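# Provided below for reference: sequence and predicted model.
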Amino acid sequence: MDASFWALVSLILFLALLAYLKVPGMLTKSLDDRADKIRNELDEARRLREEAQQLLAEYQRKRKDAEKEASEVIAAAEHEAAGLVAEARQKTDDYVKRRTAMAEQKIALAEAEAVNEVRQSAIDIAVSAAQTIIADKADEKTTGELFKSSVAELKERLN
């Protein structure tokens, strides 16, 4: 029993020494400091996570806005392209109509010129034939009368 007694006394003295040196307070303080540190790290991790979620939401919003803007630009470009195609088609139709009208006018003019040439040729042939016939059949008296009647007719037409 003597050894047990001294072991008990040693234990009590050791515990008293630990209490006197405030070892339990230091352990508690160390554990509290570590708990505070872990709590701060958890708070920092939560804050960083929230920031990351906000950034993610902002980037997703920006992406949606960019997609919307891109689709609007594409729609505007398609609309403009359709307008340009319609305008080009209209201009082409107008050009074809103008060219057709010009060709028809040229054809009509050529027809009129051809008719006039035929008439002129017929007149020239008729005048030539008439001159030949009159020259063959006319004497001086008839020629003089024709000349006088032609001059009179010309005066009448000029007045």
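All right, it came through fine. Numbers count the residues shown, from 1 in each chain.

# switch to C-alpha atoms for all contacts and neighbour counts from now on
Noted.

# Strands of this structure, start to end?
Per DSSP state E, the chain carries no strands over any range.

# for it, what's the longest helix?
With secondary structure taken from DSSP state H, the chain has its longest helix at helix 23-137.

# roughly how far is it from the heart of the chain?
Offset of helix 23-137 from its chain centre (Cα atoms, centre = their mean, to the nearest Å): 3 Å.

# Please apply the same query to stretch 2-10.
Computed by Cα atoms, centre = their mean, the chain-centroid distance of stretch 2-10 equals 100 Å.

# this is the comparison structure:
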Amino acid sequence: MRMIAAIAALAVGAGPALAATGSFVSLRNTDFIVLIAFLVFVGVLLYFKVPAIVGNLLDKRAEGIRRDLDEAKRLREEAQEIYASYERRQREVATQADQIVANAKREAQAQAAKAQADLKTSIERRLKAAEDQIASAEADAVRAVRDRAVQAAVAVASEMLMAQVGSGQRSAGIDDAIDDVARRLN
């Protein structure tokens, strides 16, 4: 209220009103009418408690803004927590990926070593099989040579015996051989 009185006093004592000739308090003086209209307007505003209503509206607005700021602060903190959580997860995933790569390398090295050992075993088996085949072929060749030698010796011995023994002695030798075989079989 004091403020309004101060404004009115200032308006009354200010510039053009003092410069005008004639009485200030007159309905013909526009400054006076504007002053009265202004005072009536301010009175109506005060009567209907407009400053209190505007103050309440501003307080409500300030409270809404404060709530919005608190909510934004809470959301920001929550977003920071989520971001930190995602960073932790990313580090964990990166660690897991490194472990998977390391495991894959170890498994690949183990598989390569196993494949090398299998190849070496396979080569040794094939060499052994080849050596066995060579030994078998060698034994077969020796046997074949012996058989041929025996056949040749028997043929030569048969010819020599045929030449030395006459026909009469031949049958007596056969009979002796048959008797000898019979005795041995019994």
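On my side now, so go ahead. Quick caveat: nothing in here was measured; it's all calculated off a predicted structure.

# Got a TM-score for the pair?
For this chain pair, the superposition-based TM-score is 0.76 by TM-score structural alignment, normalised by the length of the first structure; 157 aligned residues with a Cα RMSD of 3.1 Å.

# What is the burial count for residue 15 of the first structure?
13 (other Cα atoms under 10 Å).

# how close does it sit to residue 146 of the first structure?
Using Cα to Cα, to the nearest Å, residue 15 of the first structure is found at 171 Å from residue 146 of the first structure.

# Residue 8 of the first structure too?
179 Å.

# Check residue 110 of the first structure too.
According to Cα to Cα, residue 110 of the first structure and residue 146 of the first structure sit 37 Å apart.

# Closest to the centroid, which residue in the first structure?
In the first structure, the C-alpha nearest the mean C-alpha coordinate belongs to residue 77, at 2.9 Å (Cα atoms, centre = their mean).

# Can you tell me what that residue aligns to in the second structure?
Taking TM-score structural alignment, the alignment pairs residue 77 of the first structure with residue 104 from the second structure.

# repeat for residue 88 of the first structure
By TM-score structural alignment, residue 88 of the first structure lines up with residue 115.

# Its match: how many residues sit nearby?
By other Cα under 10 Å, neighbour count at residue 115 of the second structure equals 12.

# for the counterpart of residue 87 of the second structure in the first structure, what are its contacts?
Aligned by TM-score structural alignment, residue 87 of the second structure pairs with residue 60 of the first structure. Taking Cα atoms under 8 Å, 6 or more residues apart in numbering, we find residue 60 of the first structure in contact with no residue.

# swap the cut-off to 10 Å and go again
54, 66 (Cα atoms under 10 Å, 6 or more residues apart in numbering).

# Brilliant, that's me finished.
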